[in-house]
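[1] Generate coordinates for the sequence data below:
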Amino acid sequence: MTAATPRPGRRGFAAALAATAAGAAALAAASGRTWATGVIEVAGPTAPAPVELTGADLAPAASAMGIAGLAALAALVAARGWPRRIIGLLMALFGCIALQSVWSGTRPAELARLAAEQATAGGRAEAPGLAAAWPALAAAGAVLLVLSGLATAVRGPSWPGMGSRYDRHSAPRTARADDPAELWKSLDSGEDPTLDPAAPDAASRPGALSAASRRSSPADSRPNA
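    So this is what the prediction gives:
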């Protein structure tokens, strides 16, 4: 017997969640790494001082959009229906902002400007060398946010909720008397596990009603001869 194949909507939802989480994590992880290194030359016998520029220095918006992407991921899990369109558009916007920040922060002119700000008085900063791995990871994370956001904006309202499979029926559930765990669950939900739900209530049995009617009939209230 083969297992049931997941529905396409559930697969799309899971793929969007995975892409959003991967994109936000890539932005957050790459922002704290060193993207560019250089040296500052100072006049005199002082040795050149190294300068390092991290992703937070070069592309501060990318780091912020990574955190925003994680918040959007939590909102996507909790939301249902048309609000997912708004969340998807925001996710795509976060990705675009992060991608633009990565591109502008890695331009040679921007690298030289930021390195010059690190130089002390009388020093001269050389143009830092860019390590392409971490900016590329941040750009890939931004692209993932854009793609998952667009997919959510288009198909999000038709995706099922994550908690729908755990919804319980409103009818009370019969507890098994031989299962202690079920007894405790019944007590927590306000049910009495000692009652037999299969047996009708004493007041609702036809025999009980007829007996009660005979006891309350006028013939029983006449005095004995």
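
[2] use CA for all of it now, contacts and neighbours both
    Fine.

[3] Now do the most centrally placed residue in the chain against residue 17, distance only.
    In the chain, the C-alpha nearest the mean C-alpha coordinate belongs to residue 74, at 2.9 Å (C-alpha atoms, centre = their mean). To residue 17, residue 74 is 9 Å away according to C-alpha to C-alpha, to the nearest Å.

[4] about what we covered before: the residue nearest to the centre of the chain is in what secondary structure piece?
    helix 60-78 (DSSP states H and E).

[5] Could you do residue 24 as well?
    helix 8-31.

[6] Could you tell me how far that helix lies from the centre of the chain?
    9 Å (C-alpha atoms, centre = their mean, to the nearest Å).

[7] How many residues are close by residue 51?
    18 (other C-alpha atoms under 10 Å).

[8] tell me the secondary structure for it?
    Using DSSP: H, G, I helix; E, B strand; the rest coil, the structure places residue 51 in strand.

[9] my guess is it contacts residue 34, does it?
    No. Contact criterion C-alpha atoms under 8 Å: residue 51 and residue 34 do not qualify, at 10.1 Å.

[10] So what would you say the end-to-end distance of stretch 129-138 is?
    Termini of stretch 129-138 sit 17 Å apart (C-alpha to C-alpha).

[11] er, stretch 116-130 I mean
    Terminal-residue distance, stretch 116-130 (C-alpha to C-alpha): 15 Å.

[12] Now tell me what touches it from outside.
    35-43, 51, 106, 108, 111-112, 115 (C-alpha atoms under 8 Å, 6 or more residues apart in numbering).

[13] Same check on stretch 160-169?
    Taking C-alpha under 8 Å, 6+ apart as the rule, stretch 160-169 contacts 9-10, 13, 77-80.

[14] Of the residues you listed, grab the buried ones for PyMOL.
    Selection of buried members from those for PyMOL, criterion 16 or more other C-alpha atoms under 10 Å:
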select buried, resi 13+79+80
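
[15] Looking at the contacts of stretch 160-169, which two lie furthest apart in space?
    9 and 78 (16.3 Å; C-alpha to C-alpha).

[16] Next, the contact list for residue 61, please.
    97-98, 101.

[17] How much space separates the residue nearest to residue 42 when sequence neighbours are not counted from residue 114?
    The shortest distance from residue 42 to any non-neighbouring residue, by C-alpha to C-alpha, 6 or more residues apart in numbering, is to residue 123 (4.3 Å). Look at residue 123 and residue 114: by C-alpha to C-alpha, they are 14 Å apart.

[18] To check against the first, give me the structure of this:
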Amino acid sequence: MAEASRLRTRALVPGLLGAALSLLAGAQSWWRARGEGVSVAFSGTETTAGLSQALGVVALAAWLLVLVLRTRGRRVVGVLTVVTGAAIATLGGLRRQPNAATVRAGVREVSLADQFALVGSVWPYVYAVAGLLVLTAGLLVTLTAGRWPQRSDRFTRAAATARVTAEDDPAEVWRAQDAGLDPTTEPDVRDEDIRDTMDEDHPTRQGPPT
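    Next comes the predicted model:
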């Protein structure tokens, strides 16, 4: 059980980190138009027409789904996460520049200068690294989903604990002995037999005479 939890943690931590990092990096300045008296920033969202943020949202949503799905669903989401991570890494690695119309419109908002140059930042590379984290985590999910702890496991353990507690309850043992049962030899039928015996002996639980 501990090993299964470790496998899940190894996939979730880089996956969630990569998704959060992609959202952060996508919102930062990827390019800056600089000239005489001009310095206009263009974020990854503007540069990619919103695609950088959309991929980050998909990656984050995928990890939230992984937490509630079973093995088959986790594997499907894991494959989709691999594709999403590859797309994020590719988009960041390409360092796509904003189109000329967007740059001119941004510059015109602050200056009438016609001479400027685009200068890149490190954030596209950070975005690409986030994509690699998402991709790696998606592979881990796909390969290890079958060994993750299932949601039903904790309910099974709780039920087993409740049975053990009931069997070890001294009051239950005394009631079994009063009913003429040996609790050490008939643990499986003890509770049912006690209830039947008590129903027969208790006058208020007897049915009307026939």
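
[19] Looking at the contacts of residue 61 of the first structure, which are in helices?
    97-98, 101 (DSSP state H).

[20] so which of these is the most crowded?
    residue 98 (27 neighbours).

[21] Residue 26 is in contact with residue 121 of the second structure, correct?
    No. Using C-alpha under 8 Å, residue 121 of the second structure is not in contact with residue 26, being 11.9 Å away.

[22] out of the two, which sits in the busier spot?
    Neighbour totals were compared for residue 121 of the second structure and residue 26, and residue 26 leads with 29 against 14 (other C-alpha under 10 Å).

[23] which residue in the first structure lines up with that one?
    Alignment note: residue 26 of the second structure maps to residue 31 in the first structure; criterion TM-score structural alignment.

[24] tell me the contacts of its match?
    Applying C-alpha under 8 Å, 6+ apart, the residues near residue 31 of the first structure are 54-56, 59-60, 62-63, 134, 138.

[25] Please repeat the previous calculation with a cut-off of 10 Å.
    The neighbours of residue 31 of the first structure, taking C-alpha atoms under 10 Å, 6 or more residues apart in numbering as the test, are 25, 54-64, 66, 102, 134-135, 137-138.

[26] quick one, what contacts residue 153 of the first structure?
    Per C-alpha under 10 Å, 6+ apart, neighbours of residue 153 of the first structure: 82-92, 147.

[27] Leaving out the residues flanking it, which one is nearest to it?
    residue 85 (4.0 Å).

[28] ok, and the closest non-adjacent residue to residue 103 of the second structure?
    residue 33 (7.2 Å).

[29] again, but for residue 70 of the second structure
    residue 150 (6.9 Å).

[30] The one you found pairs with which position in the first structure?
    Match for residue 150 of the second structure (TM-score structural alignment): residue 161.

[31] same thing with residue 55 of the second structure?
    Looks like residue 55 of the second structure aligns to residue 65 there (TM-score structural alignment).

[32] From residue 108 of the first structure, how far off is that match?
    Counting by C-alpha to C-alpha, the gap from residue 65 of the first structure to residue 108 of the first structure is 23 Å.

[33] higher neighbour count, those two?
    residue 65 (26 against 13).

[34] How about residues contacting the longest strand seen in the first structure?
    Across the first structure, the longest stretch assigned as strand under DSSP state E is strand 34-42. With contacts defined as C-alpha under 10 Å, 6+ apart, strand 34-42 of the first structure is touched by 47-59, 106, 111-112, 115-116, 118-135.

[35] at 7 Å instead, please
    Identification of contacts with strand 34-42 of the first structure by C-alpha atoms under 7 Å, 6 or more residues apart in numbering yields 48-55, 119, 122-131, 134-135.

[36] Just tell me what residue 114 of the second structure corresponds to in the first structure.
    In the first structure, residue 114 of the second structure lands on residue 124 (TM-score structural alignment).

[37] any idea how far that match is from residue 115 of the first structure?
    The value you get for residue 124 of the first structure to residue 115 of the first structure, if C-alpha to C-alpha is used, is 9 Å.

[38] ok, how many other residues are close to residue 37 of the second structure?
    Neighbours of residue 37 of the second structure using other C-alpha under 10 Å come to 10.

[39] I'd like the distance between it and residue 30 of the second structure.
    Residue 37 of the second structure is 20 Å from residue 30 of the second structure, by C-alpha to C-alpha.

[40] Now the closest residue to residue 220 of the first structure other than its chain neighbours: which helix or strand?
    Nearest non-adjacent residue to residue 220 of the first structure, counting by C-alpha to C-alpha, 6+ apart: residue 214, 7.5 Å away. Remark: residue 214 of the first structure resides in helix 206-215, with elements defined by DSSP H and E.

[41] Identify the residue of the first structure aligned to residue 16 of the second structure.
    Checking TM-score structural alignment: residue 16 of the second structure goes with residue 21.

[42] Revised request: answer the last question for residue 174 of the second structure.
    Match for residue 174 of the second structure (TM-score structural alignment): residue 199.

[43] Of the contacts of residue 61 of the first structure, which are still contacts in the second structure?
    Of the contacts of residue 61 of the first structure, no contact has aligned counterparts that also meet in the second structure (both residues aligned by TM-score structural alignment, their matches' C-alpha atoms under 8 Å).
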